[in-house]
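A.B. asks: Just to be clear, the model below is a prediction. Sequence and coordinates:
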Amino acid sequence: MIRRIVVGITGATGSIYALRLLKILSTLSDIEVHLIVSSSGILTLNNELSIKINDLHSLVSIVHNVKNIGDVLASGSFRIDGMLIVPCSIRTLSAIANGLSDNLIVRAADVSLKERRRIVLMVRESPFNLIHLRNMISVTEMGGIIFPPMPAFYHQPSSIEEMVDHTVIHAMRLLNLDVSGPVWKGI
């Protein structure tokens, strides 16, 4: 059975998480990946990783235009199995928390929340002020999962790639995707 996962990429720093997520998802034969990238996300991908949006096309099933608010992802009748916004800017978090569906990333997130589907927001700006925290609480109360990408060290990573993989795999597991990675074994 094919599972549909929507990935939104916004302009917050952390494009490395998005790229790694897409690379891992592309290895899973039972996943149909739907990608939406904001205009700021395109700029950040280029700035941080020197890649263009076209470089991501081979890693996904379908690329959706962030400006097309009439896209299939804007409707609850289009079934998906989960959504990740990686990285998630504070602007996108705020729009989701307040129901301001002015682009397809925010509208697809709104649909995920209203249809009670899993959605993970890798909020990637800090420090947080009170407005940020209240918006995180609002999204959490609506059923979303706030998952700031924070590196873990218990698995003794030897590279940035291993730290990124650990974070991305943890986020994927929150969508009930079965991927292997470090597991805490206790002391």
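C.D. replies: That came through, no problem.

A.B. asks: Could you use CA atoms for every contact and neighbour count after this?
C.D. replies: Noted.

A.B. asks: Next, A95: secondary structure please.
C.D. replies: helix (DSSP: H, G, I helix; E, B strand; the rest coil).

A.B. asks: how much space is there between it and L35?
C.D. replies: Using C-alpha to C-alpha, to the nearest Å, we find A95 at a distance of 19 Å from L35.

A.B. asks: so what does the strand or helix carrying D110 touch, helix or strand wise?
C.D. replies: According to DSSP states H and E, D110 maps onto helix 104-114. Packing partners of helix 104-114 (3 or more C-alpha pairs under 8 Å, 6 or more residues apart in numbering; DSSP states H and E): strand 31-37, strand 82-88, helix 90-97, strand 119-123.

A.B. asks: okay, pairing it with this:
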Amino acid sequence: MKRIIVGATGASGLPLLIDVLRIIRENADDGWRSTLILSDSSQTTLQWETGLSVSDVRELADDWYEPTEIGARPASGSYPTAGMVVVPCSMKTLAGIHSGYAENLLLRAADVTIKEQRPLVLCTRESPLSPIHLRNMQELSSIPGVRIMPPVMNFYGHYTSIEEMTYSIAARLLSPFGITASGYQGWEGLEER
């Protein structure tokens, strides 16, 4: 079994979380499982952006924990995971990860992921970026295994809907773990067109 901790914060971008969980579920036959931690703020944004309830989203995950469960299994390096993705990752959460301020389970799980040298993908969401945001991202990106992956769209995929674009970004967020999304088509080179 290959488990990914999936954290979500209150930043805009919760449709990406839904696709990330669905893609992990699509890869269950390859042993992939998800452990979900929704911050309190994400639960508010979730309803606004997706129309889904917290229980709807928890059903997409294999396991889930409340952010207040600081003593739960993901708070320990002995909890075996392939790494963690935070999607979306607010600047507040980014700052907490950057400073090691593990005040809740989501921040503690990210802290553990770094200390255990497992992959940590941060789908940072903010615009414009302040010098503080950029400094936090730059310093975190210098840690082996930490990837800063804002939800940047591409145009070479010739997407016809926002849903296709969202799926593409979600697929790219999971690529560092070796997960392949069935509906994702990456760059094939100009000679293929």
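C.D. replies: Sure thing, it's come through. Everything numeric in this text was worked out from a predicted model, so none of it was measured.

A.B. asks: picking up where we left off before, how much does the helix holding D110 of the first structure stray from the second structure?
C.D. replies: Compared with the second structure after fitting, helix 104-114 of the first structure has a mean deviation of 0.5 Å; criterion: mean C-alpha distance after the TM-score superposition for the first structure.

A.B. asks: The host helix or strand of L21 of the second structure: how far from the chain's middle?
C.D. replies: Using DSSP H and E, L21 of the second structure maps to helix 14-26. Centroid separation for helix 14-26 of the second structure versus its chain: 9 Å, with C-alpha atoms, centre = their mean, to the nearest Å.

A.B. asks: Repeat that for stretch 64-77 of the second structure.
C.D. replies: 16 Å.

A.B. asks: Equivalent analysis for stretch 179-187 of the first structure, please.
C.D. replies: That offset, for stretch 179-187 of the first structure, works out to 22 Å (C-alpha atoms, centre = their mean).

A.B. asks: Now the terminal residues of it, how far apart.
C.D. replies: Taking C-alpha to C-alpha, the first and last residues of stretch 179-187 of the first structure lie 24 Å apart.

A.B. asks: do stretch 56-68 of the first structure as well
C.D. replies: 19 Å.

A.B. asks: Tell me which residues are up against it.
C.D. replies: Stretch 56-68 of the first structure is contacted from outside by 19, 22-23, 25-26, 32-39, 71, 103-105, using C-alpha atoms under 8 Å, 6 or more residues apart in numbering.

A.B. asks: Which positions within that stretch qualify as buried?
C.D. replies: 59-60, 63-66 (16 or more other C-alpha atoms under 10 Å).

A.B. asks: Over to stretch 135-145 of the first structure?
C.D. replies: By neighbour count with 16+ other C-alpha under 10 Å, stretch 135-145 of the first structure contains the buried residues 135-140, 143-145.
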